[in-house]
Each structure stands twice: as structure tokens, then as C-alpha cells.
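Trainee: This is the structure alone, sequence omitted:
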């Protein structure tokens, strides 16, 4: 059985959740105090503008701005209240994407109150089991509600599943009542945050929970994050894959010049490339238009095998990756829905070359203050003026939290000659 873990870290100013497969970092979910999650929230939103020429409706979500594609059945009017679910996080000044197709998620099943029909996880493969689930759904679930059955250890326990579906339907009825009795905009169900999202997505996983980066050190997660922020990735055999996140697309370039067995084991080459590119797309949370520049090899079966493996990995791992095919210039066109910031955008912002963003560095300083300064009389941070300003202003509330835990005030000394990524912590009495 594959060894899978969810590792949760609570630190001043942020919550980080990592999923590991056989010890390797597979996915990251991060929420910061400066940017709370809205994804997954259900909101009684207020329509602020209807732009028919754009086919879009803009809404006030209370804690963020949202937009949705113009509904096909009817067009809401300005000032109207609309019940929506937030599908994606705001990004680069753009509003969060929302939908009127609500999903209420459970551990064993999800329900879609505004849709009909049912679906069963593709991971449940036995025909007899799928047939039994279908019969159960037809007999026990109202035809007016859509249902999806997940693949879990309890997917055959129909008593447990029915209880959860009934609870979710009751939750929906209460939501309808709240919508009628509350004004807008109002958040009716808050976002589950990174922890809730990861636990619901990866059911039956081994969970480890800690504070201040200790578990991330134990599982070498910070090291793996740093590696994932690099452009180049080396794979078995010596080939390199280069990832470039551009404004309009993601470019994936493949260099097989150093791949020692490219000619003698071409199918192995395709397999290695498909596995690593899929892994990196999921880990880096790459989305939108992705163009893969695959090597021009004589045997066309090699690239066909590459595409087949990429589709297979996407299906097996429940990742919404759409492989459209080859362009006239020989590039493989792939798209993936965007639901949040990429790993690079979270940790590096607009910095080039994998340098950590100022906020990321500030949060690292706060973690280290808690881990390294207990017993230190007067903890002091020596850093650039820019980093000091970030910690004292943007992360001010988190700094107060750290000082309270330490029972002493943290002081700062500016080092104008220090690069923004450099800092050190010392005892002011020994300076």
C-alpha cells in the first residue's frame, strides 16, 4: 500500500498543509493571515454589476469580490441576492470565481442540491460494488438532488453513507432558510481552509499536526519546497525539464541531451517525462494554458505513449488535467482549471529566480524566533530595513503573538548592506 501522509503546520501568520506520497512532497496548501482562504465558502452574495457584453456577473462576497459567467437560465439584476459557492481564490487583482452550482462535501459523499443524477468515484472499480451503490442511490436519495460517492474504506457501509447524505440535505434546507432570512452579502458557510480542503480531498490519510515548522523539518518539507521553486528539474537518466511561469501560459521545455539511454530506451524516457511533468504540475499548482515542448524524435509512438501516460496519471490521481493534443508547431497543449495561486506565487510573489518573497521571509523569521530564542534574554533580529518593515507592519499582529509567547519584546536592527533575503537572530545583550 502506498504510504501517504498529510502534514499540518500551525505557525504565526500562516497555516501550511503538505501531502506526502512515499515521503515525497506531492501538494501544498497555504493560508496566510494576510490572505485568508475564500475557496469553498458558500455566500449569499449581492450582485454589483451585470456585464452582458462580457457574459459575466460581478458580486460582492462580503470579504472579497467575485464574478461568475452569465447564467444561461436567467440574468440577475443589480442589487439582487444570489447564493453562490466560491470556486477559486482572487489572484493578481482579479475577482474570485464563483458558481451557483453548490456542492456540499462530506467524508463519504458530496451532494449537488441544484443538480440531478449521481456519479461514483472511478477508483471504485468492482462492477458488483458499483452496481450495489447505484441501487442504493436510486432507492434512498431524492431524484431532485445530485450525489457523488467517494472511494473510501467505508464506501460499502450504506447505513453510514445514508446518514451523511441525509445530514447534507438537511444542511441545504437550512441554507435555503438562511438565504431567505439574511441580507447580503453574508458568508453562510466559511471556507474550510487548507486543512479542511486537504482532509476532504485525501480521505483516510495518515495525519500529522504540529507547530512552528517542527514537523516540516522532520519530514524535510521546507527543503522540498525550495527544490520545487527552482526552474530546472533533473530526472532519472540525466534529462532536464524547465518550467517557466509566464503571464499568459506555462512553458515546459525538455532537454534530453544528457539522457544516456534516450535512443536505446525511448519508452522509458516517455514514462519518466510523463511521471515527472505530471508530478510537478500538481506540486507547483500550475494551471491555465500549459505548453509542453516535447523532443522531436523519429518514432512518433514515443510521444503518443507520453500523452497516454499523462492522461492516465491525471485520471488515476483525480487531477483535472485536459490534454488537447499537438499544435502545428509540435507543442503539446494542456489546460487545467485555476483555483488558487501557484506555489511560486505563494512563496516568491513577483521575485525572479526562486528568491523568496518578503512576506515568506518575514514568516520564516517569526517561526525561527519561537524555535530558537526561548531562554534568550533579549531576542533581536538583524535584517534589511525592507524586511523589518514587512515584519513590523504587514505581520504586526503575528509579531505581537510571537512576543506574547516568548514573554518578551523582539527588537530589530537595520543592516542596510544586507540583501533582503539575509537575516540573523541574536541576543541583544551579547551584541
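Mentor: Done, it's in. Keep in mind it's a predicted model, so treat the numbers as computed, not measured. Numbering: from 1, shown residues only.

Trainee: From here on, just use CA atoms for contacts and neighbour counts.
Mentor: OK.

Trainee: Of all the residues in the helix or strand hosting residue 291, which ones are buried?
Mentor: Element membership for residue 291, per DSSP states H and E: strand 288-293. Of all the residues in strand 288-293, those buried under the rule 16 or more other C-alpha atoms under 10 Å are 289-293.

Trainee: ditto for stretch 120-136
Mentor: So, applying 16+ other C-alpha under 10 Å, buried residues of stretch 120-136: 120, 130, 133.

Trainee: a markdown table please, covering the residues you listed and showing distance to residue 110.
Mentor: Supplementary listing: the buried residues of stretch 120-136 in a markdown table, determined by distance: C-alpha to C-alpha, whole Å:
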| residue | distance to residue 110 |
| --- | --- |
| 120 | 10 |
| 130 | 16 |
| 133 | 14 |
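
Trainee: Comparison target below:
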């Protein structure tokens, strides 16, 4: 059973996804700080750096956006030149172009942008000039993959590209046709706005957090969507009726005295899930440490002593930790490199099983993840696509005393 819980208060919107009562996704968006990923800008090239094979583009933000040479070439790899051209052959200072944000400004870096445009719909991702058909890897049945590829070819025009999303499984030709037609018209509007706009400026902003979540996560598997704001509920219901009228009866307005997060236990689940030390049901625990370059997780047996031998105790703790890791990485929206120090196991079969458990549970994550494997030191490497500021960074304020180290430097002896 899946439930989407939406809490709106003081210009802040919070959304939580529960699976069988367990919190698996959480996002928060403030009215003044909406996400930029997916938005289109008309930008102006400020400078071109052949040594970096990149350009900096003014899109109207505090820091110029970064455009790498690969994001200027044709989206289809087979249509790219065999020898990569210099960025100076593709872009000139002062040149104006449409770019799309693919990664938020993070830390001291500006946004990462691309000219490989894409517009996500409910069932597919529309790419105006990619010239290829893709199908979500999460659709594993070969007959269904083949059917969707044929439908993709049937509905696309000229050099358009289409990626059929997981939600497209078992959907009809008419549903996919309607989706791509809406996105095609949206792309034409973006192009028209760009012609009339003066660079640098925003020409299309992706939907707000509620509508994005509805588009990407509200499907037949979600039994109910509960929201505690009457005005937002009306807008949300109107949006649902446009693309999934069969799901409109699953939208409910919460009118209780307590917060909707309190009513569904989301607040307590958040407090437990975002601690530096998170406990497992068996008595083991995880310790999380985040650096600028990567996230490190240490697995410990804690209070769990097992019932038979040491190897079995260690294996069971690691297995439970792997399941919880997949959930918490998704919940905390951790991106980049993740290093996990599992408890040492002597059995190669157990080590392989831990990787398998992680991979299976990470399939539920809508963000691209990869379990790289074990290092020579017995650490497990994982990567997860980083596109926006992590939830942890929005939830915590850097300590002014220790500046994030957790320790305060004493004065050195004189």
C-alpha cells in the first residue's frame, strides 16, 4: 500500500511517500526557493574555455551556468562526430541559445545546463531532436519492451526522440499519443517564447513540487493522496483530472486538528530517519558522515548478538543494513559517491548476496543508482545521480562553532 501525504504551511510544501507505512521519499520546497532542474532559459555565452572543453553561460542567476562540450553535440551518440570538435567551433562569446538546467547550483558552483532538451510527461519523456526510442530498464518483460518500442516509433515525428517511462507499461496507443502531443505543443510554446525573449531570462519553469510528484509518482499503485490545504487541493484535483481522471477519487483533503504529518506518523519517522546514527530493528545501527566529496556509512552490530555463529550474525546484520540503506539513501536524496563499510564477512556468497539485496531494493528508486562493487579494502561503492541540493542540506544549518567538523579546534600550545 502506497500513500502520498502533502503538508502545506507557511509558504512551505512538504511531501512524503509511504510504502506499507514506511517512509521512503520526502521532499520540501519553499515558495521562494523552487527547484531549477528541468527549467529552460534563454542564455548568452559569456566565455568559452577550450582547455576545459566547456563554456559559461549567463542565464540570469548569481553564477553563470556550466555547459560542457558533450551537451552541445547531437543527443544521439551515433550522430556525433567520430572526433570530438573543440568547444570553440560550437560556441562563440555573445552567442544566444536555449539551455535546460540538468543540475542545480550546488555549493560554489553554478548550474549545469545542456542543449539536450527533454520534457517529461506521465508516460514518456519527449526529446525534440534526439532521434531515438528508449524504454525504461525497469520494464523487464521483453514482449512489453518490444511493444512500447513499436508504439514509440508510431507516435514520434521526424527526428523526435522518446523514452517510454515505467508508467507506460500496458498503456494504450491513445494514451501515449495524447502524452506526446501535449509535450510537443509545450515545446513549440517554449521556442516561441525564446524568439521574443531577451537573454538572459527564464522561458519555462518546470512544475511545482506537488505537480511534479503527481506526474512522476501518483499512479495506480498509490491508494490515496492526502493533502491538508483546501486551495492547493482544488488545483491538485484539477491537474489530476487532466491527465489521470481515473485517480481523482483517491485525492482526499485532511481537515483534522493535528498536522497531517502528525496524523500519519510522518514527523516521528523523519526525526528517526535523519539522525546521524540510525538504529536497525535487530539492534544494529548505521552511522552516517557526509563530506564534500562523498557520503560514508558505517555498519555496526550494536546490541545484536545473534543466535548461532559470528558469520551468520554479521551476515544478517549486513543484510538488514543493506535494505535500510537503500531506503534511507532514497529518503535523504543522497547523491554522488557513497561508501559503505559493512561488517567484514568471510563468505564470498554472503558478500555477493549483500550486493544483490542492495540492487533489488534500489530498483524502487526513481533516481539512477549503481552498485559499483567491493573495493580491495572490503568497502562497498555506490553512486547515485546528483541533480539537486540534498534534503539533508536543507534540513540542517552548518554549526558556526565547528563549521561542520563536529569538533572545535583548541588553541595550539605557545
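Mentor: Sure, I can see it. Keep in mind it's a predicted model, so treat the numbers as computed, not measured.

Trainee: Burial check on the residue mapped onto residue 180 of structure 1 from structure 2, number of neighbours?
Mentor: Residue correspondence to structure 2 (TM-score structural alignment): residue 180 of structure 1 is matched to residue 195. The number of residues packed around residue 195 of structure 2, counting by other C-alpha atoms under 10 Å, is 12.

Trainee: Mean deviation, the strand or helix carrying residue 195 of structure 2 versus structure 1?
Mentor: Applying DSSP H and E as the criterion places residue 195 of structure 2 in helix 173-196. For helix 173-196 of structure 2, the mean distance to aligned residues of structure 1 following superposition is 2.0 Å (mean C-alpha distance after the TM-score superposition for structure 1).

Trainee: by contact count, what packs against that helix?
Mentor: Counting contacts by 3 or more C-alpha pairs under 8 Å, 6 or more residues apart in numbering; DSSP states H and E, helix 173-196 of structure 2 is packed against strand 119-120, strand 124-127, helix 142-155, strand 201-204.

Trainee: Work out the gap between the second one and the centre of the chain.
Mentor: Looking back up the chat, that one is strand 124-127 of structure 2. Centroid displacement of strand 124-127 of structure 2 relative to its chain, using C-alpha atoms, centre = their mean, to the nearest Å, is 17 Å.

Trainee: Which strands and helices lie in contact with that strand?
Mentor: Based on contacts counted as 3+ C-alpha pairs under 8 Å, 6+ apart, the elements that strand 124-127 of structure 2 packs against are strand 119-120, strand 161-164, helix 173-196.

Trainee: Show where the shortest one falls in structure 1, residue numbers please.
Mentor: In other words, strand 119-120 of structure 2. On the basis of TM-score structural alignment, strand 119-120 of structure 2 is assigned to residues 104-105 in structure 1.

Trainee: now the second one
Mentor: Here strand 161-164 of structure 2 aligns to structure 1 at residues 146-149, judged by TM-score structural alignment.

Trainee: how far apart are that stretch and its match in structure 2?
Mentor: Average distance, stretch 146-149 of structure 1 versus aligned residues of structure 2 after superposition (mean C-alpha distance after the TM-score superposition for structure 1): 1.3 Å.

Trainee: quick one, helices of the stretch 251-400 of structure 2?
Mentor: When secondary structure is read from DSSP state H, counting those that start in this stretch, the stretch 251-400 of structure 2 shows helices at 260-263, 266-273, 310-332, 348-362, 391-395.

Trainee: The first one - contacts with which helices or strands?
Mentor: It refers to helix 260-263 of structure 2. Using 3+ C-alpha pairs under 8 Å, 6+ apart as the contact criterion, the elements in contact with helix 260-263 of structure 2 are strand 2-9.

Trainee: how close does residue 129 of structure 2 get to residue 105 of structure 2?
Mentor: Distance of residue 129 of structure 2 to residue 105 of structure 2, computed by C-alpha to C-alpha, to the nearest Å: 26 Å.

Trainee: Which one's more surrounded, those two?
Mentor: The neighbour comparison of residue 129 of structure 2 against residue 105 (other C-alpha under 10 Å) goes to residue 105, with 23 against 19.

Trainee: Report the contact partners of the aligned partner of that one in structure 1.
Mentor: Using TM-score structural alignment, the partner of residue 105 of structure 2 in structure 1 is residue 90. Shown in contact with residue 90 of structure 1 (C-alpha atoms under 8 Å, 6 or more residues apart in numbering): 64-66, 96-97, 340.

Trainee: Are any of these buried, and if so which?
Mentor: The buried subset of the contacts of residue 90 of structure 1 - by 16+ other C-alpha under 10 Å - is 65-66, 96-97, 340.

Trainee: Wait, residue 406 of structure 1 touches residue 368, no?
Mentor: No - in this structure residue 406 of structure 1 lies outside contact range of residue 368 using C-alpha atoms under 8 Å: 11.8 Å.
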